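Student: Please find the sequence and the predicted model below.
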Amino acid sequence: MMLASLVLSDARFPGGGHVHSGGLEEAAERGLVTDLTSLHAFLRGRLRTAGRVAACAAAAAADRAARAHPVPAGPVPAGPGPAGGDGDGDGPAERRWFVATADWAALDAALDARTPSAAQREASRAQGRASLRAVRAAWPSPVLGALLTAHPRPHHPLLTGAVVGATGEPPSAAARCVAYLAVSGPASAAVRLLGLDPFAVNAAIVALGDDLAAVVDEAAALAAGPPEDLPAPGAPVLDLMAESHVHHHRERVRLFAS
């Protein structure tokens, strides 16, 4: 059994996930989430929107990582192209570099476009960057180099998908990991913020099993397709609350960064 997706979904993974509430802190502050019933509705809505976007992006990243052709180890002759060579794309190493970098850049742009809130984009990149050191230590791979060439602060779903795919797990494993994190993080925050019964909160997560399975199935089906085919469900309330949270975070101390 592959361990990457399990380790990455573990709350103890040193990736900084504990400082993000996925919008739950702002929702609780506004009285939108006050009990288990409203928490379940919040988690289900988040899974079907932001979680769905992230899970599909992670599955696509896992697919690219599994099929990646990274630049071989060792120096590449200097030249105008980003991977060296003469820049005309004739060298096999240069072609591999361009293909891998273009794939990651396209996925990065697609996820940016599907995350209209600047605050949510920043939270995703902050968590991706925070996870990078632990990921490199546990799963060193040339695939990570190609991803970082596309953007030095990778989105967390793309980093997660890259690791899962590079270690041999299928895109569905990456989607399941990221979809689970989309609800487990806010659920954990709800225990701290609202004092809810942790056993009941855990049961609320389990109750989302069918919704999570549907998200994973869709993500796996779209993983090998073009980035423009990835879903783009809107969540205006989550977007607005993310922007509001950043504003409030500057004014007074908050427990969570997002």
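Tutor: Yep, that arrived.
Student: can we go C-alpha only for contacts and neighbour counts from here?
Tutor: Will do.
Student: So which residue is dead centre in the protein?
Tutor: P157 (1.8 Å; CA atoms, centre = their mean).
Student: Please identify the helix or strand for that one.
Tutor: Assigned by DSSP states H and E, P157 falls within helix 156-166.
Student: List the buried residues of the next helix or strand after that helix.
Tutor: Counting by DSSP H and E, the element after helix 156-166 in chain order, helix or strand, is helix 171-194. The neighbour-count check on helix 171-194 (16 or more other CA atoms under 10 Å) flags 171-191, 193 as buried.
Student: do stretch 228-239 as well
Tutor: For stretch 228-239, by 16+ other CA under 10 Å, it's 230-232, 235, 238-239.
Student: same question, stretch 96-116
Tutor: Neighbour counts over stretch 96-116 (16+ other CA under 10 Å) mark 96-98, 100-105, 107-108, 110-112, 114-115 as buried.
Student: In helices, which of the residues you listed fall?
Tutor: 96-98, 100-105, 107-108, 110-112 (DSSP state H).
Student: wait, what's in contact with L147?
Tutor: Neighbouring residues of L147 by CA atoms under 8 Å, 6 or more residues apart in numbering: 100-101, 104-105, 154, 159, 162.
Student: Ok, A66 next?
Tutor: By CA under 8 Å, 6+ apart, the contact set of A66 is 165-168.
Student: Among those residues, which one sits closest to L6?
Tutor: T167 (12.2 Å; CA to CA).
Student: Go ahead and confirm that closest one touches A4.
Tutor: Yes - contact criterion CA atoms under 8 Å: T167 and A4 qualify, at 7.1 Å.
Student: And those two? Which one has more around it.
Tutor: For T167 versus A4, neighbours defined as other CA atoms under 10 Å are more numerous around A4 (23 against 19).
Student: Just the buried ones from the contacts of A66?
Tutor: Judged by 16+ other CA under 10 Å, buried ones among these: 165-167.
Student: now those residues as TSV including distance to H248?
Tutor: TSV is the format used below for the buried ones among the contacts of A66 (distance: CA to CA, whole Å):
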residue	distance to H248
G165	38
A166	39
T167	40
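Student: before we go on, here's another structure to hold up against the first:
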Amino acid sequence: MSLATLLLLADGRLPSGGHAHSGGLEAQVSAGRVGDLDGLAGFLRGKLATSGLVAAAFAAAACHRTLGTSPPAHLARATPPAHPPRATPQPAHPARGDQTPPLYFVPDISDLDQGLDARTPSPALRKASRAQGRALLRAGRAMWAIPEIGREPHQPVALGVLARAAGLGPLEAAVAAAHGTVTGSASAGVRLLGLDPYAVHGLLARLAPDCDRVAASAAARAGDPVDELPAAGAPLLDIGAELHATWEVRLFAS
């Protein structure tokens, strides 16, 4: 596992569209439920324990689906083939004495995508997740050989597939998902509430152990059937997202 690669995947500057979303915070600020640093802390803890856990679990599961395979070295380039095969054996190299040719494996993640649909009652949140998944795949294909998994997977599913393509495992995928759950909304809090960015990052530092615990719990269940993966919900986020989608003027897309 490369720590530098994990940092790259979790970097908020990755051009994956996350900066355009508040993770539901804008609606809660407008409703008066979050108004200061303490309110933001409560929001982030609640989000991490619910939608953050779900995102981490599905990212870990998507990564787990491809643990036994990896793209051949000659396919580890920025631009994948136009129509990547589902399982194309590569010839063994006699000089290396290979016994089993590697496979370029495209995982079937449709059930994970459907599982996230079922766990996301809000159409607005489903749309936001798929938009971010599409953007994340576009960014990932500029860096690694990404299998064809559909045009608009949910963001956690896309994150898990990217993590595996980058050589990371389910735990690292879960860490990136949990980290992104809190950092995106925290950054939005600085803009929405005019909070001190140093104080907000101090809050993120205090939340880091919680992110680690959520990620570890999620990764431990990466091999579970979809129906048994975490399904924690946050009804106020769903309601807020639907109201937010009707606004004519807003700072964030979601």
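Tutor: Yes, it's here. None of the values given here were measured: they were computed from a predicted structure.
Student: picking that back up, go through the contacts of A66 of the first structure and flag the ones preserved in the second structure.
Tutor: Retained contacts for the contacts of A66 of the first structure in the second structure, judged by both residues aligned by TM-score structural alignment, their matches' CA atoms under 8 Å, are G165.
Student: could you dump the contacts of A66 of the first structure to TSV with distance to A213 of the first structure?
Tutor: TSV is the format used below for the contacts of A66 of the first structure (distance: CA to CA, whole Å):
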residue	distance to A213 of the first structure
G165	19
A166	23
T167	22
G168	21
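Student: Name the helix or strand for T88 of the second structure, please.
Tutor: Assigning secondary structure by DSSP H and E places T88 of the second structure in strand 87-89.
Student: Going along the chain, name the helices of the second structure.
Tutor: Under DSSP H, the second structure gives helices at 3-10, 25-30, 37-47, 53-64, 110-118, 123-141, 155-165, 170-193, 197-219, 235-244.
Student: The fourth one - contacts with which helices or strands?
Tutor: Okay, so that is helix 53-64 of the second structure. In terms of contacts (3 or more CA pairs under 8 Å, 6 or more residues apart in numbering; DSSP states H and E), helix 53-64 of the second structure is packed against helix 110-118, helix 155-165, helix 170-193, helix 197-219.
Student: got the angle between the last one and helix 37-47?
Tutor: The one in question is helix 197-219 of the second structure. Here helix 197-219 of the second structure runs at an angle of 10 degrees relative to helix 37-47 (axes from the mean of the first three to the mean of the last three CA atoms, to 10 degrees).
Student: which one among the buried residues of stretch 228-239 of the first structure gets closest to R30 of the first structure?
Tutor: Among these, and counting by CA to CA, the member closest to R30 of the first structure is L238, at 12.3 Å.
Student: Now do the contacts for that closest one.
Tutor: Here L238 of the first structure is in contact with 23, 46 (CA under 8 Å, 6+ apart).
Student: if you set the cut-off to 7 Å instead, what comes out?
Tutor: G23 (CA atoms under 7 Å, 6 or more residues apart in numbering).
Student: Please apply the same query to L208 of the first structure.
Tutor: L208 of the first structure touches R44, counting by CA under 7 Å, 6+ apart.
Student: Distance-wise, check it relative to S124 of the first structure.
Tutor: Here the criterion is CA to CA, to the nearest Å. By it, L208 of the first structure lies 23 Å from S124 of the first structure.
Student: again, but for V33 of the first structure
Tutor: Distance, V33 of the first structure to S124 of the first structure, by CA to CA: 23 Å.
Student: higher neighbour count, these two?
Tutor: Between V33 of the first structure and S124, counting by other CA under 10 Å, S124 is the more crowded of the two (25 against 20).
Student: How about the contacts made by the equivalent of that one over in the second structure?
Tutor: Under the alignment (TM-score structural alignment), S124 of the first structure pairs with S129 in the second structure. Going by CA under 7 Å, 6+ apart, S129 of the second structure touches 154-155.
Student: Settle this for me: the residue nearest to the centre of the first structure is touching Y180, isn't it.
Tutor: No - look at P157 of the first structure against Y180 with CA atoms under 7 Å: they stay out of range, at 11.6 Å.
Student: And for R30 of the first structure, the neighbour number?
Tutor: A total of 11 residues lie near R30 of the first structure under the criterion other CA under 10 Å.
Student: Same question for the one 10 residues further on.
Tutor: Applying other CA under 10 Å, we find 20 residues neighbouring H40 of the first structure.
Student: P198 of the first structure too?
Tutor: Neighbours of P198 of the first structure under the rule other CA under 10 Å: 14.
Student: How about A4 of the second structure?
Tutor: A4 of the second structure: 9 neighbours (other CA under 10 Å).
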